[in-house]
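with the sequence up front, the predicted model follows.
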Amino acid sequence: MTASPTTVVFDIGNVLVSWDPRHLYRRFFADRETEMEWFLANICTPAWNVEQDRGRSFKDAVDLLVKEHPAQWHPMIRAYDELWHETISGPIEGTVAILDALRHNNVPIYAITNWNQDKFREALERFPFLKSFAGIVVSGDERMLKPDREIFDLFFERYKVIPETAVFIDDSLRNVEGARAAGMHAVHFTSPEALTRDLRALGFSV
């Protein structure tokens, strides 16, 4: 792939906003870090959470775990839904500044995100800059996930984006590799500073 991209496609979680269930669960476990990690590895697990990203409702997800686990865990399980907003600590300001610079320079900007559809609506109201994209593919709405090829193909078809004209930014290496396999340029996000360098190397003014 030799052509320089002209379109930028963002992931959102841990690229534009800081998401981590630990932001929430430190209030329950306080100084018991080991117990919190056990809870997130064995009860509200990444594999359980990814099914919400695939479109399962949080109500169904919580009901499932409440039936499977003793009552002592029920308040913490329900908190994943009821206090979900606390899993996002806030925007990653440096990346938001990059987003603003790209928009100012009339660069087409889009997003592809693994996110539950209902919680994403909440995030849209909390973070107005998420409304600045020319288009967004939300996994929960589509019931498909990155890094699977089908979600990238859906993005290309819906927004008429030619893969080699776009660069995709994600904090997950698996998703970066998925984007490359779909024909896109792709950048592994590690920090706003590194992203600035990467985008400048691709010819963007940020």
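Noted; the coordinates are in hand. Numbering: from 1, shown residues only.

C-alpha only now, for contacts and for neighbours.
OK.

may I see the buried residues of stretch 108-128?
108-120, 123 (16 or more other C-alpha atoms under 10 Å).

may I have the distance across that stretch, first residue to last?
18 Å (C-alpha to C-alpha, to the nearest Å).

same question for stretch 155-169.
Span of stretch 155-169 from end to end, C-alpha to C-alpha: 14 Å.

structure B:
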Amino acid sequence: MVGAIGLVLFDLDNVLYDYNRRRRAERLSAITGIAADHISAAIWDSGLERLGDAGTLPRDAYLQAFGDRIGFPVGLADWLDARRAAMSPNGPMLALVERLRASVGVAILTNNPELLTDHVDVLCPELRPLFGDRIYASASFRAAKPDVTCFQRCLAGLAVEPSAVLFVDDLPENVAGARAAGLHAHHFTSVEGVRRELAARGMAM
């Protein structure tokens, strides 16, 4: 067995839920009448989403900037509608978490604005029964992965030492950031890979 793990910290998008940014842009296009390519460039290519993830923009300022960038006012209901349209639960991963939580702590750290965690029960209704209140947006820590500060502030809130945490994320740079912060980390590519990682640490699923 490799080290004792007391908490498994999961990314959300493309780990616990499949997330399709193109589908989100297309849904926003249907709502606003603005081309999806323009929306993608205005929101994601411009760096606005990164500002939201890092908590640089408060909730209202983020929504205002979101609409300003694409040239159409986007209210909370429309933002949630488009976000929800881009997401679908990863059933095998959620089933793994259900089994895992019987023996070890589980939590989520996602690069997202606080609007996501404010409305997680609308966007991701499967999560609350599994994770309770341990669902954290990077914006609440005023830093985003892979910044080590994001991990440090999250673990301080959870009152757990980095050496007791296994972090699971689909982006190699976030995995590297977690390791730099002292966490164990697994680069997510499949549920089978997570099972193998857990088994190597004495947590056969």
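Looks like it arrived, so ask away. Note that the structure is a prediction, hence the values are computed from the model and not measured.

returning to what we had before: what about the buried residues of stretch 108-128 of the first structure, which are in helices?
Using DSSP state H, the subset of these located in helices is Q117, D118, K119, F120, A123.

tabulate the buried residues of stretch 108-128 of the first structure in CSV, adding columns for distance to V137 of the first structure.
What follows is these, written out as CSV (distance: C-alpha to C-alpha, whole Å):
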residue, distance to V137 of the first structure
P108, 15
I109, 12
Y110, 8
A111, 6
I112, 5
T113, 6
N114, 9
W115, 10
N116, 11
Q117, 10
D118, 14
K119, 14
F120, 11
A123, 14
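
from the residues you listed, which single one is nearest E93 of the first structure?
A123 (15.6 Å; C-alpha to C-alpha).

distance check, the closest one against R149 of the first structure.
Counting by C-alpha to C-alpha, the gap from A123 of the first structure to R149 of the first structure is 25 Å.

kindly report the same for R197 of the first structure.
27 Å.

higher neighbour count, the two?
Neighbour totals were compared for R197 of the first structure and R149, and R149 leads with 16 against 12 (other C-alpha atoms under 10 Å).

the nearest residue to E164 of the first structure once chain neighbours are set aside: neighbour count?
Setting aside the residues directly before and after it, E164 of the first structure is nearest to M184 in space (C-alpha to C-alpha, 6 or more residues apart in numbering), at 4.9 Å. Neighbourhood size, M184 of the first structure [other C-alpha under 10 Å]: 22.

check contacts around M184 of the first structure.
Neighbouring residues of M184 of the first structure by C-alpha atoms under 8 Å, 6 or more residues apart in numbering: P163, E164, T165, A166, V167, F168.

can I get the residues you listed in TSV with distance to S191 of the first structure, neighbour count and secondary structure?
Output for the contacts of M184 of the first structure, formatted as TSV (distance: C-alpha to C-alpha, whole Å; neighbours: other C-alpha atoms under 10 Å; DSSP: H, G, I helix; E, B strand; the rest coil):
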residue	distance to S191 of the first structure	neighbour count	secondary structure
P163	24	20	helix
E164	24	19	helix
T165	23	16	helix
A166	20	24	strand
V167	16	24	strand
F168	15	25	strand
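
same check for these, but in the second structure.
Listed in the original numbering, the contacts of M184 of the first structure still in contact in the second structure are P163, E164, T165, A166, V167, F168 (both residues aligned by TM-score structural alignment, their matches' C-alpha atoms under 8 Å).

surely the last one is in contact with V187?
Yes - the criterion here is C-alpha atoms under 8 Å, and F168 of the first structure meets it with V187 at 6.2 Å.
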